[in-house]
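Visitor: sequence and predicted structure below; questions after.
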Amino acid sequence: MNDVRFPIGPFLPATYDAPARAALILDLATLPERLRAAVRDLDDDRLDTPYREGGWTVRQVVHHVADSHMNAYVRVKLALTEDHPTVRPYDEAAWASLPDSRLPVDVSLSLLGALHERWAALWRDLPGEAWARTFHHPASGETVRLDTALAQYAWHGRHHLAHVTALSEREGWTARNVP
């Protein structure tokens, strides 16, 4: 795919059976370490390089993943404890411009590690009927099933990881493969 905005392609919802969900949970559980590996050797100049013209910097991408996945975790918990809750959207671009988006990436990588450990444990222990629970997203107008939310955030992590690794490859920053 040649579109640097979508290096792994767009998210395409599907039907997710138990084996597919298990693979998606593993994907989410391992994202923090894969993202950590992708930025491990990047100095501040490289972390402050946009992954594309007009795009966020690598540092902002890492912080964005933490922001996004924190919001998603809360949305999942709301869907599990309330009947079809309406979730609160947020302005991702505005969040990415806040002062905490200039912190060292290790802050968000540590947060992601703990968050994904809890999130993966929650996903793993969901009973079968829970996967059909939903929340309403007012910005998109969509009703989102939890199995679709799992797939969407697994994709989201891979999507932003690919922003970082593709930039590193284009710039020749690293020859190391990220798991």
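Guide: Cool, got the structure. All figures in this text were calculated on a predicted structure; none of them were measured in a lab.
Visitor: contacts, neighbours, all on C-alpha from now
Guide: OK.
Visitor: report the central residue of the chain.
Guide: Nearest to the geometric centre of the chain sits residue 157, at 3.4 Å (C-alpha atoms, centre = their mean).
Visitor: helix or strand for that one, which one?
Guide: In the assignment (DSSP states H and E), residue 157 maps to helix 146-171.
Visitor: one more to weigh against that first structure:
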Amino acid sequence: MDLQALQYPIGKWTPKEQHTWEEIQESIAQLKTIPAQYKELTAGLSEEDLLKQYRKGSWTVRQVIHHVADIHVLYFVRFKHALTEINSEGVVSKIDAWANLEEAKNAPIEYSLTLLEGTHLRWTYLLEQMTEEDFQKGYYHPTRKMYLTLMDAVDVGVWHSKHHLAHIKIALGKAIDL
């Protein structure tokens, strides 16, 4: 695999011009399954497996799992900000710095799998309470340098989940199912 395919094994996220209500509901359904997919994929991994990388110089499997949990907490917070504040700006992090903290390099993955599960339960519960009008709200994403509607943000969340599931599969030598 070339570098681009290893960095973006399912392709880069691109915004859609519009989202149907059915697509939003499908994305919510997908988000509900994400924690179980991570848990299943990582069940029984050895310490050696958790140190594997999807490409030279990349994060380890352990770091990827902790990253996903961290960022999905931010996604949930971004939604709450966008729903309650005018001209909201997306909360961002220094993801490489976070991933290089000793905690992210060494904490048991069960901590982040539990965090991911709880975050997705709360996030999808929030999403199910939202109206079509709510999904038109959004926030400015300083890193992407663009305004994201909450419809776009749900799509990003699903993409991000699948993106890193693919990274873990590559690191573990498993097939990527697109």
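Guide: That came in fine, so what should we check first? Just so we're clear, the structure is a prediction, and the values are computed from it rather than from any experiment.
Visitor: overlay them and tell me the TM-score.
Guide: Once superposed, the chains reach a TM-score of 0.91 (TM-score structural alignment, normalised by the length of structure 2), with 173 aligned residues with a C-alpha RMSD of 1.8 Å.
Visitor: aligned partner of the residue nearest to the centre of structure 1 in structure 2?
Guide: In structure 2, residue 157 of structure 1 lines up with residue 161, judged by TM-score structural alignment.
Visitor: same deal with residue 122 of structure 1?
Guide: When structure 2 is aligned by TM-score structural alignment, residue 122 of structure 1 is paired with residue 126.
Visitor: OK, contacts around the residue nearest to the centre of structure 1?
Guide: 28, 31, 65 (C-alpha atoms under 8 Å, 6 or more residues apart in numbering).
Visitor: counterpart of residue 37 of structure 1 in structure 2?
Guide: Residue 37 of structure 1 maps onto residue 40 in structure 2, by TM-score structural alignment.
Visitor: repeat that for residue 148 of structure 1.
Guide: In structure 2, the residue paired with residue 148 of structure 1 is residue 152, using TM-score structural alignment.
Visitor: so what's the residue of structure 2 most remote from its centre up against?
Guide: Note on structure 2: the largest C-alpha distance from the chain mean falls to residue 86, namely 24.6 Å (C-alpha atoms, centre = their mean). By C-alpha under 8 Å, 6+ apart, no residues touch residue 86 of structure 2.
Visitor: which position in structure 1 pairs with it?
Guide: In structure 1, residue 86 of structure 2 lines up with residue 83, judged by TM-score structural alignment.
Visitor: repeat for residue 100 of structure 2
Guide: Counting by TM-score structural alignment, residue 100 of structure 2 corresponds to residue 97 in structure 1.
Visitor: list the contacts for its match?
Guide: For residue 97 of structure 1, the contact set (C-alpha under 8 Å, 6+ apart) is empty.
Visitor: if we use 10 Å, what do you get?
Guide: Residue 97 of structure 1 makes contact with 56, 60, according to C-alpha atoms under 10 Å, 6 or more residues apart in numbering.
Visitor: before we move on, what about the one 10 residues further on?
Guide: Residue 107 of structure 1 makes contacts with 62-63, 66, 100-101, as judged by C-alpha under 10 Å, 6+ apart.
Visitor: over to the closest residue to residue 162 of structure 1 other than its chain neighbours. Which of the three states is it?
Guide: Leaving aside its chain neighbours, residue 162 of structure 1 sits nearest to residue 7 (6.1 Å; criterion: C-alpha to C-alpha, 6 or more residues apart in numbering). With DSSP: H, G, I helix; E, B strand; the rest coil as the basis, residue 7 of structure 1 sits in coil.
Visitor: if we can go back for a sec, any idea how far residue 156 of structure 1 is from the match of residue 100 of structure 2?
Guide: Applying C-alpha to C-alpha, to the nearest Å, the value for residue 97 of structure 1 to residue 156 of structure 1 is 20 Å.
Visitor: how many other residues sit next to residue 93 of structure 1?
Guide: Residue 93 of structure 1 has 11 neighbouring residues, counting by other C-alpha atoms under 10 Å.
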